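Chemist: Build me a structure from this.
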Amino acid sequence: MDRWVRDVLAWRAGDAVLHVAPNQWVFESADHRFVPMAVPSEDAGLAALGRPSWVHVHAMTTPVMEAARRLSEALGCPLGITLHDVCFAEPGPDADTRADLVLRARWVLAPSDYLAGVARDWIARVCSGQDAPMVQVLPNGWRPWPETPAVPATGQGEFAIGMVGALGLHKGLAFAREMAACLPPRMRVVLIGYADGQLTPGWLIPDRLWVHGAFETGALPSLLRAYGVQVVWFAPGQPESFCYALSDVWQAGWPAVVPDAGALGERMQRVGFGCVYDPYLSPQRVAALLQDWLLHPRCLPHAEQPVEREVTVAEMVRQLEMVYGSDSVNESFPPDDAALQHLAQTHLDSRFFRHELLRLQGELEAAQAQTARLRVELDDVARAYEARGRWIEKLQSDIDALNVSIAVLQERNGSGRWWGAIRRWVDQMFGR
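Modeler: Model (predicted):
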């Protein structure tokens, strides 16, 4: 979702973003200034945001849906929805709120035929008999990468099979571990990205599955070359709604082997730079399939630029603007900067600065109390050392007096054995 939004903002200079959390909003202006604010308790407080032409919803979570509804009603602007994953179709306590938001929307967009089909089925089920909007397909676009310096591999040796992106449990992590363990010892896998429980470079399976770690997208071609990757494999998991990682692999010029499910299978069937496999195959069967690919590759890295057969960001934005222009809207006007700054100041003073001041005050009081306790302890130690010093001085004075007495007696009576014994006894008594 964030990548989609950033791609569109790069082309549409006047758009703004409202980042929504349960207890706080952050307004990102068209010039990318961030203004935090409390969630307005009254709709009158929304006027500081101006009036956009559209409220474009990108997440079907309760705080976002509530914010979208309030903005649409209070500011008099229509709303539309882009679905980025299948979470909207899952049961939950906010299912009625999701259905209500869809009925309020003028349009609903999905990045793939697969997700559009899921959305149509869901809307038909939850909005039965009501006038719901049509679901349109607007594929996510790709754009050329900025020039990126080559990045070295973090693992040693060659890895014929690559994986790209974040690998979690819902993305087939357990299957990937089993599949890698079924490969011949010298046929290793590198994950250019990170896995659940393995964010830094290292072995996920010793000498079988290496994790490279996070990377800049533009460095992907140099990393695939550095590791000696011949094909990129996508594990079976929750069906993808689009999958930017496949776009990146194709843009780098590498073939891919993907499960025939969701948008991955749909896109591979259309573009064809790689192949699909049955997502219900066992790890052993998939390992055998990848071995066969490496022995008899259907296509080679850099043989094509398959991503060029897909929609670019520029084309995506043009289609989006056609959607924006497909319905009449009220006149828009920009945010009120002074009112926004006042909201931010009030929010920070009441929620953060005051709390921070109270926290610091508490820490200062605790430090002062600790200092006072330490001062008392130091005073006790100083008094003890002073008393010890006086006792040592007294003992030394007593020893000196005894020595004088002994010397006088020795002069009177000579240095006999009896007086020598007395002297040794005195030395032993006083540790001399």
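
Chemist: switch to C-alpha atoms for all contacts and neighbour counts from now on
Modeler: Noted.

Chemist: roughly how far apart are A119 and A10?
Modeler: Here A119 is placed at a distance of 28 Å from A10 (C-alpha to C-alpha, to the nearest Å).

Chemist: Which one's more surrounded, the two?
Modeler: Each of A119 and A10 has its neighbours counted (other C-alpha atoms under 10 Å); A119 has more, 23 against 13.

Chemist: I'd guessed the more buried one sits against M134; true?
Modeler: No - judged on C-alpha atoms under 8 Å, A119 makes no contact with M134 at a distance of 9.7 Å.

Chemist: quick one, strands of the stretch 51-200 of the chain?
Modeler: Per DSSP state E, counting those that start in this stretch, the stretch 51-200 of the chain carries strands over the ranges 55-57, 79-82, 108-110, 135-137, 161-167, 189-195.

Chemist: Adding mean neighbour count, write those strands out as a markdown table.
Modeler: What follows is the strands of the stretch 51-200 of the chain, written out as a markdown table (neighbours: other C-alpha atoms under 10 Å):
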| stretch | mean neighbour count |
| --- | --- |
| strand 55-57 | 21 |
| strand 79-82 | 22 |
| strand 108-110 | 24 |
| strand 135-137 | 19 |
| strand 161-167 | 22 |
| strand 189-195 | 24 |
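
Chemist: here's the other one to compare against:
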Amino acid sequence: MASPARVDVIVPAYRGLALTLACLESLLGASCRLPHRIVVVNDRSPQPELTAALRKLAGTGRLELLENDRNLGFPATANRGLALSPGRDRVLVNSDVLVFDGWLDRLAAAAHAAPDIGTATPFANNATICSYPRPNTDNPLPADIAPAALDALCAAENAGQTVELPTAVGFCMYIRGDCLDDVGLFDAEAFGLGYGEENDFCQRATHLGWRHVLAGDVFVVHAGGASFGEGKKPALARNLAVLAARHPGYLPRVREFIRRDPVAALRRNIDVARLARLGPPPLVVRLCHAKDGGTARRLDDEARELVAAGFTPATLAPAARENPDHRVRLTVDQPEVAAELVYALPDELPRLVDDLRRLGTAGCIFHHFLDLPPEALGLPQLLGVPHEARVHDFGWFCPSINCLNDTGLACGEPDRAACQRCADVGGSDMPHLTVEALYAQSGRILDTAVRVVAPSRDAAARLRHCFPAARVEAVPHPEPALAPPPPPAILPWDGRRPVRLAVIGAIGEHKGYGVLLAMARDANRRGLPLSFQVAGFTKDDFPLFATGKAFVSGRYQENEAVAVIRELDCHLALFLSVWPETYCYTLTEAWRAGLYAVGFDLGAVGERIADTGWGWRLPPTRHGAAVNDRLLALLRQPPPPGTLLP
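Modeler: So this is what the prediction gives:
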């Protein structure tokens, strides 16, 4: 479409001398081909120095100045400037915005890209749904690139690209003259001093068939809230209520826009270009789920190891736990550019591969494929790079991940037909895969991996049994050295002194919640001198509290674990996982807190207790009374450390 003949740039001014003058200098200094005039409307500023500075600038003839006789508020002040030249395009610019060369030309091109576009909004660091680098965030300006250079990068990477918005954002809002003539001015009476008037305008425009777009090739700086100060929050809340009453579908449309985040691709273009400018060390892409726990902790530790080895860690994970769009998020661990690049697979798989090549990917590490789209699993082959694999659980061959059967205990890993029956009856965390398909998918990854690392001998043996062609190594997770915990001071037990047992972590069924509850109920029923102190949280705290034999501390930060355990002042730590854990970080935390461990002789827990001798092992069972009896026998007559109790 044809560009406008001339544009008015309207700047309402009220307070903020330095910001307003910086804004005007940027508007006056920016080189643009499109003819335009700058109109400042002084809303009876309470700062005499600002009024004097505006009059001085107007005296040079570089801008036109209008002055209100009284303070009218932002909408009415904006209207005064917008009403100057009917039919002409206008840009409403807040007085705390900085613009750069070519900004107006690109913004006008976006607004005139189609006949039904009424408004165009640029990217800014503080621009709600148009914010960069993070949406709906007041972002600090990036440290790796100057704002003018960032605008030039947007112009190069997103040239001519727009995304339809549910509304323009008023900090820098290009309004086509025919749209303004059709819709009318802001509703100054309803929106008072300001906030929300541009959203109301845009909804009225939408009802008349106009659209609103983000100009992805323009970036401006926006300080935000300079005129309102402390009055922003109440004004915003009041005017949002007006908006919701007038346009009932508006806020739901905005929420759905935020959920879909169609701007992500344009932000991604800029992020990748910024990363490429930095020339970071080669990437190692770790593929994983998006859940918390020991896997996430290992990813953090591994990231530090990769940086020390001269690589840039990156993590590819599902973009959301509920992920119907099959999106993945690539998070690049680069301090200067905190990039989170989102791709919808399979459609954007070629773009993901291109970006990873552009950033210099050296290899991939598979940590977990739960919830990842299957297309992501072929990345090493598409990139032509080697890959390794890490074992955190048994999702490689078990559809329920933890090798538990319908008895609630470790299944013993029967043949594949029995596994399928178990998955069909007991549920599967990967319902889209049969057991045979799971083995085939895992085999393609594990059998071609340069290295498969399991953190315990037990886990390595289980993987080798299922995938004999895989090069599996048993390598414990690297952790700082720790001193042996002292032998429990309560031993030998006199049979009367109350015994406090620490249970550490997030205790769900697979971590032995059912066993713990049965033990607490049995201790209550028989009047046993045992109490159970949970350092963390459980799947359901109330039944435990109801026994009178349990206490639950609540969630804690990882670095608080040892302090929380010590504060509970326990005599032993209890590990009741009914699945064969692959490592168990909480066992290390118990030892660091100075506690011997008593745990089921399953997986890494039994293996590590036997190797160190820092505790005792129990036969796995779900019968709480049997576990209590074994504990009482241990307390009365402790066998050598590391022993498996009868």
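
Chemist: quick one on the thing from earlier: okay, the strands of the stretch 51-200 of the first structure in a markdown table with distance to W210 of the first structure next?
Modeler: Formatted as a markdown table, those follow (distance: least, C-alpha to C-alpha, whole Å):
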| stretch | distance to W210 of the first structure |
| --- | --- |
| strand 55-57 | 38 |
| strand 79-82 | 36 |
| strand 108-110 | 34 |
| strand 135-137 | 37 |
| strand 161-167 | 10 |
| strand 189-195 | 5 |
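
Chemist: Out of those strands, the one nearest R270 of the first structure is which?
Modeler: Nearest of those to R270 of the first structure, taken as C-alpha to C-alpha: strand 135-137 at 15.0 Å.

Chemist: Just tell me the aligned range of the closest one in the second structure.
Modeler: The alignment of strand 135-137 of the first structure onto the second structure (TM-score structural alignment) covers residues 472-474.

Chemist: cool, stretch 360-368 of the first structure as well?
Modeler: With TM-score structural alignment applied, stretch 360-368 of the first structure matches no range in the second structure.

Chemist: Check which residues of that stretch are buried.
Modeler: Within stretch 360-368 of the first structure, no residue counts as buried by 16 or more other C-alpha atoms under 10 Å.

Chemist: now it, how far from the centre of its chain.
Modeler: Centroid separation for stretch 360-368 of the first structure versus its chain: 33 Å, with C-alpha atoms, centre = their mean, to the nearest Å.

Chemist: Give me the aligned partner of R106 of the first structure over in the second structure.
Modeler: Aligned by TM-score structural alignment, R106 of the first structure pairs with V450 of the second structure.

Chemist: tell me the contacts of that match?
Modeler: V450 of the second structure makes contact with 386-388, 471, according to C-alpha atoms under 8 Å, 6 or more residues apart in numbering.

Chemist: Run those residues past the first structure and keep the common ones.
Modeler: Contacts from those that recur in the first structure, judged by both residues aligned by TM-score structural alignment, their matches' C-alpha atoms under 8 Å, are 386-388.

Chemist: how about the residues you listed in CSV, adding distance to L54 of the second structure?
Modeler: Putting these into CSV (distance: C-alpha to C-alpha, whole Å) gives the following:
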residue, distance to L54 of the second structure
P386, 63
H387, 63
E388, 64
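
Chemist: which one of the residues you listed is nearest L446 of the second structure?
Modeler: When those are compared for distance to L446 of the second structure (C-alpha to C-alpha), E388 wins out at 7.9 Å.
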